[in-house]
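Enquirer: coords below, sequence missing:
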């Protein structure tokens, strides 16, 4: 596990605070009154079986969907219901399970496009530092369509970094990638968290979760059923029931 971050800040200082958020789709409750917070430089894992509400929670936090109730605050500012572009500019960025790149553009242009309405003056230097951190300098002039799946995930992660975010939401960023790419991603998270960036990470790779997360939040049927460090979660009866269905 990476070094633990400082104790979580107050709700006004905390980079991300989600309070009693709920989302319904017809008669289905996808997220049911979820509350959580994450401090500066903290890496929080969000785990749970498929259909437990993890990705919906990310979508609510990033503005892809509006919650039916509850609030989402970014460094004390209520961003509940803001459109995606406005939340992204405020400082919350996310990746997706399947990268969504401009496939007919080069890696370089994909990266720079992510910064087009931000700090454009420093974008070129930031792009250079980012591709070096992610070890993709050698493909920077390749089209995104020419990259492997793992390299595409690195580029999507890099595009998020180009936003200068306060909070990064990673949705299964290491799923199906080569061990070397997994190592690069873990190293990048380590570097970025040391600058104060907060991470929420959806991941099914328990070895990665154990290695990188300060604490875990377990969701099942739209609710948080357990929270704590890896060992506490591994021994929790609610987690065993959620994953294995045993009493």
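Expert: Here it is on my side, so go on. In this text, all values refer to a predicted model and were calculated from it rather than measured experimentally.
Enquirer: make it CA atoms for all contacts and neighbour counts henceforth
Expert: Fine.
Enquirer: just say helix, strand or coil for residue 111.
Expert: helix (DSSP: H, G, I helix; E, B strand; the rest coil).
Enquirer: who are the contact partners of it?
Expert: Listed by Cα atoms under 8 Å, 6 or more residues apart in numbering, the contact partners of residue 111 are 127, 155, 158-159, 162.
Enquirer: next, the one to line up against it:
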């Protein structure tokens, strides 16, 4: 709900929160905590107040637009897989558990799937990011990276078969089905929605989108079932963001970020 001038109208916030099932007391407590944490400043009282995002908050609220652009570019055939698997292995002693856990979390965040203890694989080139993180954590000497066009795990060698073995594709597909349902519902009711309803729809859609993509490694189409429900779900969401941005009475950062990222990819000529 943060606008382009980094503010949130408190009255609008209370109305949207109510539409999403929150009480005024819950909102007041949330605002109090955010101000105490230094994430927002608070000007005025009650519903006439204005919340202003601090510099630290403005620097951290932007979604992962690189991930978003890559997802839509891949959906439209503008990112093609070269058939190369990228592997990373690390062995960090228990005495440096924090670095070990941070490395594992980052590898999984970047789409890596575990093969066996300390060994992960992805179809995407990730070496620069993984090495930079290892250096930052001080464990670069414990990191090994390699790439190969031939990968066999327990006798499984086919690309799609390997993907089905390594990543929870059924779980990912179920999440995208929920997302597509939410997006189609949003598109259906949006024309008649008032401003409060539009914002509540957008927040619900954003939450469903985050839930669907949080564990998605964005595998190349060659490794996924056909048709892949993620493509249809993301296309429906793209329509929603465009419609929401066009209907917004005042500029909302979230709408602009998503709609511009999608528009940027759509405007490029296809390589197919």
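Expert: Nice, I can see it. As the structure is a computational prediction, the values presented were derived from the model and not from experiment.
Enquirer: need the TM-score from the superposition.
Expert: The TM-score (TM-score structural alignment, normalised by the length of the first structure) is 0.24; 91 aligned residues with a Cα RMSD of 5.3 Å.
Enquirer: reformat the contacts of residue 111 of the first structure as CSV; add secondary structure.
Expert: Compiled in CSV, these are given as follows (three-state DSSP):
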residue, secondary structure
127, helix
155, helix
158, helix
159, helix
162, coil
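Enquirer: buried subset of these?
Expert: Neighbour-count burial (16 or more other Cα atoms under 10 Å) applied to the contacts of residue 111 of the first structure gives 127, 155, 158-159, 162.
Enquirer: how close does the residue nearest to residue 231 of the second structure when sequence neighbours are not counted get to residue 196 of the second structure?
Expert: Beyond its immediate neighbours in the sequence, the residue positioned closest to residue 231 of the second structure (Cα to Cα, 6 or more residues apart in numbering) is residue 75, lying 5.9 Å away. As for residue 75 of the second structure, its distance to residue 196 of the second structure is 32 Å (criterion: Cα to Cα, to the nearest Å).
Enquirer: these two: who's more crowded?
Expert: More neighbours sit around residue 75 than around the other of residue 75 of the second structure and residue 196, counting by other Cα atoms under 10 Å; the figures are 21 against 17.
Enquirer: these two touch, right, that one and residue 232?
Expert: No. The pair residue 75 of the second structure and residue 232 does not pass the contact test of Cα atoms under 8 Å, sitting 9.0 Å apart.
Enquirer: would residue 89 of the second structure count as being in a helix?
Expert: No. With three-state DSSP as the criterion, residue 89 of the second structure is strand rather than part of a helix.
Enquirer: from residue 264 of the second structure, how far off is it?
Expert: Between residue 89 of the second structure and residue 264 of the second structure the computed distance is 36 Å (Cα to Cα).
Enquirer: what ranges does the second structure have for its strands?
Expert: For the second structure, applying DSSP state E gives strands covering 7-9, 40-43, 50-53, 85-90, 113-116, 119-122, 143-148.
Enquirer: for the third one, packing partners?
Expert: Judged by 3 or more Cα pairs under 8 Å, 6 or more residues apart in numbering; DSSP states H and E, the packing partners of strand 50-53 of the second structure are strand 7-9, strand 40-43.
Enquirer: likewise for the second one?
Expert: Judged by 3+ Cα pairs under 8 Å, 6+ apart, the packing partners of strand 40-43 of the second structure are helix 24-36, strand 50-53.
Enquirer: of those, which approaches residue 9 of the second structure most closely?
Expert: Between residue 9 of the second structure and these, the tightest spacing by Cα to Cα is seen for strand 50-53, at 5.1 Å.
Enquirer: can you give me the buried ones in the longest helix along the first structure?
Expert: Counting residues, the longest helix in the first structure under DSSP state H turns out to be helix 179-193. Across helix 179-193 of the first structure, burial judged by 16+ other Cα under 10 Å covers 181-182, 184-186, 188-190, 192-193.
Enquirer: got JSON lines for the residues you listed, with distance to residue 208 of the first structure too?
Expert: Rendered in JSON lines, the data for these read as follows (distance: Cα to Cα, whole Å):
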{"residue": "181", "distance to residue 208 of the first structure": "13"}
{"residue": "182", "distance to residue 208 of the first structure": "9"}
{"residue": "184", "distance to residue 208 of the first structure": "12"}
{"residue": "185", "distance to residue 208 of the first structure": "11"}
{"residue": "186", "distance to residue 208 of the first structure": "8"}
{"residue": "188", "distance to residue 208 of the first structure": "14"}
{"residue": "189", "distance to residue 208 of the first structure": "12"}
{"residue": "190", "distance to residue 208 of the first structure": "13"}
{"residue": "192", "distance to residue 208 of the first structure": "17"}
{"residue": "193", "distance to residue 208 of the first structure": "16"}
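Enquirer: how about the helices in the first structure?
Expert: In the first structure, the segments counted as helices under DSSP H are 54-62, 84-90, 107-113, 123-133, 149-161, 179-193, 206-212, 230-234, 237-244.
Enquirer: wait, I meant the second structure
Expert: Read by DSSP H, the second structure holds these helices, from start to end of the chain: 10-19, 24-36, 55-60, 65-75, 97-109, 127-137, 159-166, 169-189, 195-213, 229-247, 253-267.
Enquirer: let me know which of those helices is the nearest to residue 85 of the second structure.
Expert: Sorting the helices of the second structure by Cα to Cα, the top spot, which is the nearest, belongs to helix 159-166 at 9.7 Å.
Enquirer: which strands or helices does the closest one pack on?
Expert: By contact count (3+ Cα pairs under 8 Å, 6+ apart), the secondary structure elements abutting helix 159-166 of the second structure are strand 113-116.
Enquirer: flag every buried residue along the strand it packs on.
Expert: With burial defined by 16+ other Cα under 10 Å, the residues of strand 113-116 of the second structure counted as buried are 113-114.
Enquirer: counting by contacts, list what it packs against.
Expert: Using 3+ Cα pairs under 8 Å, 6+ apart as the contact criterion, the secondary-structure elements in contact with strand 113-116 of the second structure are strand 119-122, helix 159-166.
Enquirer: try 6 Å
Expert: The helices and strands touching strand 113-116 of the second structure, judged by 3 or more Cα pairs under 6 Å, 6 or more residues apart in numbering; DSSP states H and E, are strand 119-122.
Enquirer: returning to what we had before: with distance to residue 100 of the second structure and mean neighbour count as extra columns, can I get the helices and strands packed on strand 50-53 of the second structure in TSV?
Expert: Supplementary listing: these in TSV, determined by distance: least, Cα to Cα, whole Å; neighbours: other Cα atoms under 10 Å:
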stretch	distance to residue 100 of the second structure	mean neighbour count
strand 7-9	39	18
strand 40-43	33	18
